[in-house]
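K.L.:
Coordinates for the following, if possible.
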Amino acid sequence: MQKLQAIADLLTEVKTKKPLVHHLTNYVTVNDCANIVLALGGSPVMADDAAEVEEMVAIASALVLNIGTLNGRTIDSMFLAGKRANRLGIPVVLDPVGAGATTLRTATALRLVQEIELAVVRGNIAEITALAGGSAQTRGVDAAGPCADAPGIAAALAQKLGCVVAVTGAQDVVADGSRIGLIDNGHPILARVTGTGCMATSLVGCYAGVTRDYFRAAAAGIITMGLAGEKALAALAPDDGIGSFRVKLLDQIDRLTPEEFIQGGKYHEA
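P.N.:
Prediction:
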């Protein structure tokens, strides 16, 4: 309970400090990522042109890099922004969307983890396995199936990269090389809404903008998404469908309190 309280305290920090979260993200989910940061209490900015990313990241509290819709222009911008963030001590959160699916995605993700100092990497098991140098089955940008050793893979990659690694799936894992947190919040319906993984990464970025404990930040972001998904599902009327769920998901993020976080968070350390 004490550890969950420490994680939940970050929600108050976000609402008080309103961190500016700079995104270089994909155009499929950019609006949802912006809205979920606003719902949590942060402030999003989605600047991705090379001519301004270094200037923009300099005033941000955190930087989120999401490779969901890669192109040469934004790849260059990601490295400019990431290296500028490193020089200024601004945390960088990476979402390696689809790593392992194509040569471009895998090579870009591997370059980012090699050349940019990261605070958190958040992905599904296929993406995290690809970064760890293994092979995992992918379907488009989604993992094709579960992995029994997600905690071990996450812990090993966290140790290798010197950052926090979060793996989202049926059971979510957060690891930093010395701690492994397991999270059982969420529901399969979240997978039916495009971009819930991207949104979870944006939540992690928001929390990372108010603390130097990036393990706590990653856990807070993942628990927030899972818990909000549970509450949104419970709030659906009999005739509501996936569109209503998407709206209610934002509603629940907006209304979430530290007390609800503590009461509903399903977190323990291995």
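K.L.:
only C-alpha atoms for contact and neighbour calcs from this point on.
P.N.:
Noted.
K.L.:
Give me the residue at the spatial middle of the protein.
P.N.:
Centroid-nearest residue in the chain: residue 201, 1.6 Å away (criterion: C-alpha atoms, centre = their mean).
K.L.:
What ranges does this protein have for its strands?
P.N.:
20-24, 43-45, 62-66, 92-95, 120-123, 138-139, 142-143, 164-167, 172-175, 180-183, 267-269 (DSSP state E).
K.L.:
Determine which stretch of those is the most buried.
P.N.:
Of all these, strand 164-167 has the most neighbours on average by mean count of other C-alpha atoms under 10 Å, namely a mean of 31.
K.L.:
contacting residues around that one?
P.N.:
Residues outside strand 164-167 that contact it (C-alpha atoms under 8 Å, 6 or more residues apart in numbering) are 119-125, 128, 150, 154-155, 157-158, 172-177, 214-215, 218-219.
K.L.:
Also stretch 195-204?
P.N.:
Applying C-alpha under 8 Å, 6+ apart, the contact partners of stretch 195-204 are 21, 28-29, 32-33, 36-37, 40, 64, 66, 93-95, 122-123, 168, 190, 217-222, 224-225.
K.L.:
I'd guessed residue 57 sits against residue 64; true?
P.N.:
No: using C-alpha atoms under 8 Å, residue 57 is not in contact with residue 64; the gap is 10.0 Å.
K.L.:
between the two, what contacts are shared?
P.N.:
In contact with both residue 57 and residue 64: residue 22, using C-alpha under 8 Å, 6+ apart.
K.L.:
compare with the first, here's sequence two:
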Amino acid sequence: MLSQIKQAAPLIHCITNYVVANFSANGLLAVGASPIMADEIKEVSEVVSSSDGLLINIGTVNDFTIESMLVAGKKANELNIPIVLDPVGVGATDYRKRVVRRLLKEVKFNLIRCNAGELASIAGADWQAKGVDSGEGFANTDTIAREVALKYGCMVAVTGRTDFLTDGHAEYHICGGNETATHITGMGCLLSAICAASLASSNRKEELKSLAATLKDYKKAAELSLDENGSFIAQFIDNVQKIAEVKK
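P.N.:
The predicted structure is shown next:
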């Protein structure tokens, strides 16, 4: 699927957090997509209008960026541009919970890409999480993901040791990856950006299948990367780029 993104070369508008903006931009470039990071409310509508996909990531959200997210999301809905929501650390504070509730109420998302703790917070399930970590609990995340997908009319990707992807009806389990990736800031955020590129490069009838292939490619890139934290990022970006090379 990464090779399909490279062939399509979509422009992806990322309203994301400042911790991962550079990493996300470089990761999108590695798969052949074009990133643009814009959160000024005076221009987001115009930027969305010229983009092929939109990522909304709440990692460092504030009162100014939430308004930009809403304007951008509504414009993308108007133009039928696919949108990915990454509800980073939604369970960490009441403020983040209110932000995500508002986003889900006012914007129609194509995909929610989250970890188990973030999913549980969105669903109001019992779960113990710390900050942006996945945390732990006894709820069945597959069941919750299906319920959330049906409630909001979108796909849900719960990523972790095994990824679970569903639209509330069909579903995929994607295994693999590298434990080192869990110790690297921004791996999930980049994945959300690449998922936006995947949606922008896919036939709408094949979105779920294409996203499953994207998750598989992402895990494969991690598996091919070195285990040392210091060199993992460079190796991972190189491997993402190799996988995205257009097949002859």
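K.L.:
and residue 16 of structure 1, what pairs with it in structure 2?
P.N.:
Correspondence of residue 16 of structure 1 to structure 2, assessed by TM-score structural alignment: residue 7.
K.L.:
Structure 2: helices as residue ranges?
P.N.:
Secondary structure of structure 2 (DSSP state H): helices at 2-8, 21-30, 44-49, 63-79, 94-106, 116-123, 141-152, 187-200, 207-223, 229-244.
K.L.:
Turn the strands of structure 1 into CSV, columns for distance to residue 245 of structure 1.
P.N.:
As requested, the strands of structure 1 are exported to CSV (distance: least, C-alpha to C-alpha, whole Å):
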stretch, distance to residue 245 of structure 1
strand 20-24, 25
strand 43-45, 23
strand 62-66, 24
strand 92-95, 24
strand 120-123, 22
strand 138-139, 24
strand 142-143, 21
strand 164-167, 23
strand 172-175, 21
strand 180-183, 22
strand 267-269, 24
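K.L.:
and residue 104 of structure 1, which of the ones you listed is closest to it?
P.N.:
Of all those, it is strand 62-66 that lies closest to residue 104 of structure 1, at 13.8 Å by C-alpha to C-alpha.
K.L.:
roughly how far is the closest one from the heart of the chain?
P.N.:
Offset of strand 62-66 of structure 1 from its chain centre (C-alpha atoms, centre = their mean, to the nearest Å): 9 Å.
K.L.:
The spatially closest residue to residue 108 of structure 1 that is not a sequence neighbour - how many residues pack around it?
P.N.:
In space, and not counting its chain neighbours, residue 108 of structure 1 is closest to residue 75: 7.7 Å by C-alpha to C-alpha, 6 or more residues apart in numbering. Residues lying near residue 75 of structure 1 (other C-alpha atoms under 10 Å) number 19.
K.L.:
what's the matching residue for residue 75 of structure 1 over in structure 2?
P.N.:
So, by TM-score structural alignment, residue 75 of structure 1 is matched to residue 66.
K.L.:
close enough to count as contact, that match and residue 99?
P.N.:
Yes: the pair residue 66 of structure 2 and residue 99 passes the contact test of C-alpha under 8 Å, sitting 7.2 Å apart.
K.L.:
hey, what's in contact with both of these two?
P.N.:
Counting by C-alpha under 8 Å, 6+ apart, residue 66 of structure 2 and residue 99 have no contacts in common.
K.L.:
how many neighbours does residue 86 of structure 1 have?
P.N.:
Residues lying near residue 86 of structure 1 (other C-alpha under 10 Å) number 16.
K.L.:
Give me the aligned partner of it over in structure 2.
P.N.:
Using TM-score structural alignment, the equivalent of residue 86 of structure 1 in structure 2 is residue 77.
K.L.:
Go ahead and confirm its match touches residue 110.
P.N.:
No: at 9.8 Å, residue 77 of structure 2 does not count as touching residue 110 under the criterion of C-alpha under 8 Å.
K.L.:
Near the equivalent of residue 152 of structure 2 over in structure 1, how many other residues are there?
P.N.:
Residue 152 of structure 2 maps onto residue 161 of structure 1 when the alignment is built from TM-score structural alignment. Each residue near residue 161 of structure 1 was counted by other C-alpha under 10 Å, and the total is 20.
K.L.:
Quick check: closest non-adjacent residue to residue 161 of structure 1.
P.N.:
Excluding the flanking residues, the one nearest residue 161 of structure 1 by C-alpha to C-alpha, 6+ apart is residue 113, at 7.2 Å.
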